[in-house]
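1. Sequence first, then the predicted structure, then my questions.
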Amino acid sequence: MNFNAYKFNPLIWIIIIGVLFLRIGTSMTVPFLAIFLHFKVGISLSITGIIVGTSYLSYTLGGFLGGYLSDRYGRKKTLGISLLCYGLIFCGFGIAASIDTSKVVVAGMFCTLNLFAGLFRIWSDTLTQAMLADVVTNEQKVIAFNLRYTVANIGSALGPILGAWIGFSGTIDSFYFTGVMCWAYLSLLLLIASKSKRQWERQATNTNRISIRMAAKTLFHDKSLRLYIVGGIISYLAYVQQESTLGQILMQRFGGTEVFTMILATNAITVVSLQIPITSYCLKRKSPLWLMKIGSFFIAGGLIGMGFSGLSYISYIISQIIFTLGEIFVFSIGGIFIDDIAPENLRGAYFGSLGFQYLGKAIGPVIGGVLLQIFSGQIVLLIFAIIALGSIQLYDSSMKSNQNNRNIPHEKIPCTK
């Protein structure tokens, strides 16, 4: 292993450690939000579904806004405000759950808070990627982005375990703890900012003050980006079935959650152990979009394998490893592609546009649930495997468009005064 590749400047390490903090905190609360609202607050399942779904709405629409604001006013201010507000939102969850009032009022409070929670989460996720792109060298880019993705998965795996061990999972205290983790991340960023201000801040100057209309127009007319985002929506539409429909299918087949837990553990172990070495090796030989095409094949293959695994534990494990390889190729290297095509003064907006892909994640569980009421689990997974294959043509077209753009002189986007 080349340890020199990990000799980042302190800001990059703070970003990566902060991502770990944030994911540990949020994974103690967000996965258990529906359970908490229904079983402890007494809100109906339908209303609970609406509350949980509001965050995906702000995921989809809010990323571009946060990225644009960071381009215009600087990463430090925008990310700092998002982390401060994100922590306040979780404290608001705790307060809302403690208030002795009607369920309608509590549901309304949680719905509003979760809408903003989704907004500030997508801001923090996309802006940390934009900050990495600002600071990291070309030689360290692949390692830095892969490490961020791996650490995020480690945090998501550790959070529920630590929450259960401490006794926070599904309790009001978990909301306050997550708020503290957000502020701990903010404190680390502010501390390092005072010591490496030149590397940290992209100050808003006349060279990057562009209007939001111009930013949106530029993104819309970037054919390579547009095709990539649509491909991402389709990929998420298929990928999210693991988090929603697959669990229901396995409950029907096995009558319990043990196999589903085993599959999720396999996913986490595969990502943590293989993501950095396999992407580092492959990106030296192929472009990100070429790997995304291969990843779509793997996602489809994994879904087909799990659809036809029946009661075989080994088949589920093998299929999940194949599926996770697809996840690694499709989702972990998107930031590298975005950094490659983004104009310098619109880097935040380009990274923010990644949020539009969450439309697939928002509607995927709904479509999967409807199909599962009509067809068998085997047929449903086969349908989504075919959908996953549909993204291949979009990634291929995006790759060709990007290659054509490289033949055109790359000019900075004109700014407004």
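-> Arrived safely, thanks for sending. Given the structure is predicted, the values throughout are model-derived calculations rather than measurements.

2. drop to CA atoms for contacts and neighbour counts, all remaining ones
-> Noted.

3. mind checking the longest helix of this structure?
-> If you go by DSSP state H, the chain has its longest helix at helix 103-135.

4. Could you figure out how far the helix or strand that that helix is followed by is turned away from helix 103-135?
-> Heading C-terminal from helix 103-135, the first helix or strand you meet, by DSSP states H and E, is helix 141-166. Relative orientation of helix 141-166 versus helix 103-135 (axes from the mean of the first three to the mean of the last three CA atoms, to 10 degrees): 150 degrees.

5. which other helices and strands contact helix 141-166?
-> Counting contacts by 3 or more CA pairs under 8 Å, 6 or more residues apart in numbering; DSSP states H and E, helix 141-166 is packed against helix 10-29, helix 103-135, helix 258-283, helix 334-341.

6. again, only using 7 Å
-> Using 3 or more CA pairs under 7 Å, 6 or more residues apart in numbering; DSSP states H and E, the elements in contact with helix 141-166 are helix 10-29, helix 258-283.

7. Quick check: which of these is nearest to residue 406?
-> Nearest to residue 406 among the helices and strands packed on helix 141-166 is helix 258-283; the distance by CA to CA comes to 18.5 Å.

8. how close does the residue nearest the centre of the chain get to residue 12?
-> Nearest to the mean C-alpha position of the chain, by CA atoms, centre = their mean, lies residue 125 at 6.8 Å. In this view, residue 125 and residue 12 are 14 Å apart by CA to CA, to the nearest Å.

9. now do residue 399
-> From residue 399 across to residue 12, the span is 29 Å (CA to CA).

10. hey, where'd the helices end up in the stretch 251-400 of the chain?
-> Secondary structure of the stretch 251-400 of the chain (DSSP state H, counting those that start in this stretch): helices at 258-283, 288-307, 313-331, 334-341, 347-352, 358-374, 377-405.

11. who wins for proximity to residue 208 among these?
-> helix 347-352 (10.3 Å).

12. For that closest one, report the contacting residues that lie outside it.
-> Helix 347-352 is contacted by residues 63, 64, 66, 67, 68, 70, 71, 126, 127, 130, 338, 342 when judged by CA atoms under 7 Å, 6 or more residues apart in numbering.

13. hold the first one in mind and look at this next one:
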Amino acid sequence: MAWPFLIVFLYEDYGASAIEVGTMLAVSAVVGAGTGLYSGYLSDKLGRKWVMVLGSWIASISYTGIALASEVWQFYVLIMMTGLMRPMIEAPAKAVIGDNLKDSKDRELALNIRYFLLNLGGALGPLIGITLALSQPQNLFFVAGGTYVVYGFWLLLGIERKGTFTKPDPSQLSNFAATLNVIRKDNIFVKLMVANFIMMFVYAQAESSIPQVIVRSSIADAAQLIAGLVLVNTLTIIVFQFPMLKWLEHVPLFVRTRIGMILMAIAQIGFLFTPNDWPLGWGIACFILSLGEVIAFPTLNVQIDRMAPPHLRGSYFGAAALYSLGFAIAPLLGGVVIEMLSAYWLFVLCFILCLVMIWLYWLAEHTEDSVEREPIPQS
């Protein structure tokens, strides 16, 4: 959640335009999406630990470098490196859960707990961010870099020392091309990836374009409002995640995800009609968007976990990084729309895309499954 503060920092200290900032974040997300599948494959082939440790150390170098950077080109390089590290940590971390828990319900609970803990950190992060980023923005990135150093050493010493993990049979992972071919033929998975790509594009506006709209508006203390929206998002997730998932426990996964998408669509209407100088309106729309996230995002991981063959779990989670291309396009296209048209048309576009992704999920649900896999429970 450091990016909203970085956007303010780049705009106020370096005069970076919306398109320039959007390009930085877009390049980072493209790098992450492009390397995600291969890093997932490597975690299947070689084991999870070393891929995650390397990713953590790259993250530490990247965030510390951002704190020390003094030229715009340096921000481009370092932000790109943060895109490289993310799938190296995310995909293997999710696959580790499946390696050690055989029951699908246990894995679902563990994935939800993981998502909850990430957002608990996200709730504490804005509090630190408000203190550090508003006075000395560089200190926020020093803290992030140091945190990843600690995380990397914890992984080095702790992962795979206990539990049921065993290194995969190399005969099941003949080569990278064969793995790609298996995933490409999974029609349901491919449709979900397209829909999730759109979802990431819509959601990413909250972290990229909306801060740019606010910081360029007439709102006083724009950075504090942005920090407040980040806090609304994370607190909503912490408070509502488990009650909402318990309420929807027996709702099929595809339907559950579409409910989250409908809430995201309603949030776009809220952003569309909120005056720039009305902080409460931004907060309400962000709250509705966050409720949609609470339902949809944890369910995405559960769906992928249940669809993936055990020996390709890391590769499937790695392939899922391709939908983070939505994050890549979002800052760039969002910045272009804001510069060339207005924020109004950006939110109109996002609302239409919400309708498209809802339709794609319905289509995927009714697609005949041509891949042999373990039975996929729907709730």
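-> Arrived safely. Predicted, not measured: the structure shown is a model, and the values here were computed from it.

14. Give me the neighbour count for residue 300 of the second structure.
-> Counted with other CA atoms under 10 Å, residues neighbouring residue 300 of the second structure total 18.

15. For burial, what's the neighbour tally of residue 180 of the second structure?
-> 16.

16. so what's the equivalent of it over in the first structure up against?
-> Per TM-score structural alignment, the equivalent position to residue 180 of the second structure in the first structure is residue 216. The contact partners of residue 216 of the first structure, by CA under 7 Å, 6+ apart, come to none.

17. quick one: what helix or strand has residue 216 of the first structure in it?
-> Taking DSSP H and E as the definition, one finds residue 216 of the first structure inside helix 212-221.

18. got the angle for the following helix or strand past that helix vs helix 288-307?
-> As assigned by DSSP H and E, the chain's next helix or strand after helix 212-221 of the first structure is helix 223-239. With the same axes, to 10 degrees defining the directions, helix 223-239 of the first structure sits at 10 degrees from helix 288-307.

19. mean offset of helix 223-239 of the first structure relative to the second structure (after superposition)
-> With mean CA distance after the TM-score superposition for the first structure, helix 223-239 of the first structure departs from the second structure by a mean of 1.0 Å once superposed.

20. Packing partners of that helix?
-> Where contact means 3+ CA pairs under 7 Å, 6+ apart, helix 223-239 of the first structure is packed against helix 358-374, helix 377-405.

21. Taking helix 313-331 as reference, get the angle to it.
-> Going by the same axes, to 10 degrees, helix 223-239 of the first structure makes 160 degrees with helix 313-331.

22. what residues does helix 223-239 of the first structure touch?
-> Contacts of helix 223-239 of the first structure (CA under 7 Å, 6+ apart): 220, 354, 356-361, 364, 384-385, 387-388, 391, 394-395, 397-399, 401-402.

23. Please pick the buried ones from the residues you listed.
-> 354, 356-361, 364, 384-385, 387-388, 391, 394-395, 397-399, 401-402 (16 or more other CA atoms under 10 Å).

24. other SSEs contacting the longest helix of the first structure?
-> Using 3+ CA pairs under 7 Å, 6+ apart, helix 103-135 of the first structure is in contact with helix 45-73, helix 75-98, helix 347-352.

25. The last one aligns to what range in the second structure?
-> Mapped onto the second structure using TM-score structural alignment, helix 347-352 of the first structure covers residues 313-318.

26. what's the mean deviation for the matching stretch versus the first structure?
-> Averaged out, stretch 313-318 of the second structure is 0.5 Å away (mean CA distance after the TM-score superposition for the first structure).

27. Then stretch 50-59 of the second structure?
-> Relative to the first structure, stretch 50-59 of the second structure is 2.1 Å off (mean CA distance after the TM-score superposition for the first structure).

28. would TSV of the helices of the stretch 251-400 of the first structure with distance to residue 238 of the first structure be doable?
-> Formatted as TSV, the helices of the stretch 251-400 of the first structure follow (distance: least, CA to CA, whole Å):
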stretch	distance to residue 238 of the first structure
helix 258-283	16
helix 288-307	8
helix 313-331	11
helix 334-341	17
helix 347-352	22
helix 358-374	7
helix 377-405	5
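
29. Adding distance to residue 251 of the first structure, write the helices and strands packed on helix 223-239 of the first structure out as TSV.
-> As requested, these are exported to TSV (distance: least, CA to CA, whole Å):
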stretch	distance to residue 251 of the first structure
helix 358-374	13
helix 377-405	11
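
30. So for residue 199 of the first structure, which of the ones you listed sits nearest?
-> Closest of these to residue 199 of the first structure is helix 377-405, at 29.0 Å (criterion: CA to CA).

31. and that closest one, how far out from the chain's middle?
-> 19 Å (CA atoms, centre = their mean, to the nearest Å).

32. Show me what counts as buried in the helix holding residue 216 of the first structure.
-> 212, 215, 216, 218, 219.

33. residue in the second structure matching residue 362 of the first structure?
-> Under the alignment (TM-score structural alignment), residue 362 of the first structure maps onto residue 328 of the second structure.

34. quick one: that match and residue 26 touch, right?
-> Yes: proximity of residue 328 of the second structure to residue 26 meets the contact threshold set by CA atoms under 7 Å, at 3.8 Å.

35. Which of those two has more residues huddled nearby?
-> Neighbours were counted for residue 328 of the second structure and for residue 26 using other CA under 10 Å; residue 328 has more, 28 against 25.
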